[in-house]
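S.K.: Give me coordinates for this.
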Amino acid sequence: MDILTLVGLVAGVAIVIIAMLANASALTFLNLPGLAIVLGGTFAVTLIRFRMTTVSSAFRLALKTAFTDRLDRPSDLIREVGELARVVRKDGILGLESHETENEFLQKAINLCVDGHPPEMVEETLAQDIQQVSERYEVAERVFRGIGESAPAIGMLGTLVGLVQMLNTLDDPSSIGPAMAIALLTTLYGAFIAQLIALPLADKLQLKADDERRNQLLIVTSIQNILRGQNPRVITEILSSFVSPDQRQAPEAGQEV
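M.R.: Predicted coordinates for the structure are as follows:
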């Protein structure tokens, strides 16, 4: 689990709620009409902008990736592909047939190589996979950025609705309070959804997409060099550009030429 995402989300929500309840009760900040305006309006705008299947896929992807730390570290991948290169150098490409890995993309690359497909086809297939994964992340990010843009705007609409109701009932003092509550709380609800949930998740999805694309490009580069019969040590040196300078020694530890 990506504990920092969960901690950040819980901490952000908790800080706001604690501040809200410092000098008031929870009921003070609960306004069902205003909440219905923001949630219902944001959901409606999201459905107008995107298909329902796209929205549901975006939420599934967010739950699957934003709150889990399932990506391999580049240094671990470099060590693993270094082992693969040594196996191929010793036993040929069919020596990879018994190799199993938890990385689905690397496993697919290995299967394509073992099946005897030409290097051009292997590279093209892997490139298509990279493109499809990137597009899924991009669409999910757009959905959450759309929610982040819509929620405050719908909140402002709710504020205008509350102000109009208040101005139309100035002769009835008892109705001013509820109308003012809608006017103020809808803006609060919209900002809450956008700044504490939607936009941070969009940024997290973008970060995860960049990390996964980096790992996939690392794998493609390694497979290209393995198929060319490149020396394992040279492959490790080539792949060192995928990790930061202070981590470049880690993948090389214990490597043999």
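
S.K.: Going by C-alpha atoms from here, please, whenever you check contacts or count neighbours.
M.R.: OK.

S.K.: For residue 141, see how far away the residue nearest to the spatial centre of the chain is.
M.R.: A centroid search over the chain (Cα atoms, centre = their mean) returns residue 205, at 1.9 Å, as the residue closest to the centre. As defined by Cα to Cα, to the nearest Å, residue 205 lies at a distance of 6 Å from residue 141.

S.K.: related to what we said a few turns ago, hmm, the residue nearest to the centre of the chain is touching residue 142, no?
M.R.: No - counting by Cα atoms under 8 Å, residue 205 does not reach residue 142; the two are 9.7 Å apart.

S.K.: returning to what we had before: so which strand or helix has the residue nearest to the centre of the chain?
M.R.: Here residue 205 is covered by helix 199-227, with elements defined by DSSP states H and E.

S.K.: Here is a second sequence; please produce its structure as well for comparison:
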Amino acid sequence: MDIGSIVGLVIAWALVLWSLVIGVGIGPYIDFPSFLIVIGGSVGIVMAANPINKLIVGLKSASKAFIYIPQSEQNLISQLVDFAVKARRDGILSLESEEENMKDEFLKKGIRLAVDGTEPEVIRTVLEMDFENMVKRHDNNIAVVGYFIDIAPAMGMIGTLIGLVAMLLNMSDPAAIGPAMAVALLTTFYGSLIANMIATPIATKMKIRSIEEQHLREIMLAGIMAIQSGDNPRIVEQKLNAYLPPSQRKSQFD
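M.R.: Below is the predicted model of the structure:
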């Protein structure tokens, strides 16, 4: 679980709500018509802009902003170096028995191709295609959440215009001015909250997770290709350690 995402959102929302409470209270900021315009309008537009299957997958992937088990780069490199040692000692076919220890499907696919004696160019092509399609899927999922960053404020502006029109049409009735003004102001407020305090942090964290996963795939690809070519395990380790900052580089052979 990503504690940073949860704690950050809780702090942000708690401070905003607290500022409302110590001001005029939360009650004046609750307006059901404004809520319907912004929330209902935003959800409807996002649904209209995306195929339903893409929308469902994109919204499900948003959970990665909160529920995510990071994979250690150092542990991955250590595993790949161990594979290189075993392949060097017992032959690359010996890695077939390691398949049950590989939780990542990308790594499993690459090692399986190498064990099967697939040509290096074919292995690289297959894995790079897998990598590129993963990036496209991530970008599509991030875009679904990103729609709310643009749509929610726009729906807030629409609500503001609706409220202003209603207010101007009822200037002679003082009792009608207050509710109309509430719609005019609160829709902008709601749209800003959704865009900046929900959609933006989630989409940003999804981008970070995507970059982290891409980095891991790059390490896997480099390791698989080095193992397939029969590189010395020390060389494999040096190649893979290049993906880490100098302060995090370790050697199993020291």
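
S.K.: roughly how far out does the helix holding residue 205 of the first structure sit from the chain middle?
M.R.: Put simply, helix 199-227 of the first structure sits 12 Å off its chain's centre (Cα atoms, centre = their mean, to the nearest Å).

S.K.: Whatever helix or strand comes next after it vs the second structure, average distance?
M.R.: As assigned by DSSP H and E, the chain's next helix or strand after helix 199-227 of the first structure is helix 232-239. Helix 232-239 of the first structure, aligned to the second structure and superposed, deviates on average by 0.9 Å (mean Cα distance after the TM-score superposition for the first structure).

S.K.: for helix 232-239 of the first structure, which positions count as buried?
M.R.: Using 16 or more other Cα atoms under 10 Å as the burial criterion, the residues of helix 232-239 of the first structure that qualify are 232-233, 235-236, 239.

S.K.: Ok, stretch 187-202 of the second structure next?
M.R.: For stretch 187-202 of the second structure, the buried set under the neighbour-count rule, 16+ other Cα under 10 Å, comprises 187-195, 197-202.

S.K.: for stretch 5-20 of the second structure, same thing?
M.R.: Buried positions in stretch 5-20 of the second structure, judged by neighbour count with 16+ other Cα under 10 Å: residue 5.

S.K.: where does that stretch sit relative to the chain's centre, distance-wise?
M.R.: The answer for stretch 5-20 of the second structure is 21 Å, by Cα atoms, centre = their mean.

S.K.: ok, residues contacting it?
M.R.: For stretch 5-20 of the second structure, contacts defined as Cα atoms under 8 Å, 6 or more residues apart in numbering pick out 26, 65-66, 197-198, 201, 205.

S.K.: Need the residues you listed in TSV (columns: secondary structure and distance to residue 171 of the second structure).
M.R.: Output for the contacts of stretch 5-20 of the second structure, formatted as TSV (DSSP: H, G, I helix; E, B strand; the rest coil; distance: Cα to Cα, whole Å):
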residue	secondary structure	distance to residue 171 of the second structure
26	coil	27
65	helix	47
66	coil	47
197	helix	35
198	helix	36
201	helix	40
205	helix	46
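
S.K.: Output those residues as JSON lines; include the columns distance to residue 37 of the second structure.
M.R.: Formatted as JSON lines, those follow (distance: Cα to Cα, whole Å):
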{"residue": "26", "distance to residue 37 of the second structure": "19"}
{"residue": "65", "distance to residue 37 of the second structure": "27"}
{"residue": "66", "distance to residue 37 of the second structure": "28"}
{"residue": "197", "distance to residue 37 of the second structure": "18"}
{"residue": "198", "distance to residue 37 of the second structure": "17"}
{"residue": "201", "distance to residue 37 of the second structure": "23"}
{"residue": "205", "distance to residue 37 of the second structure": "27"}
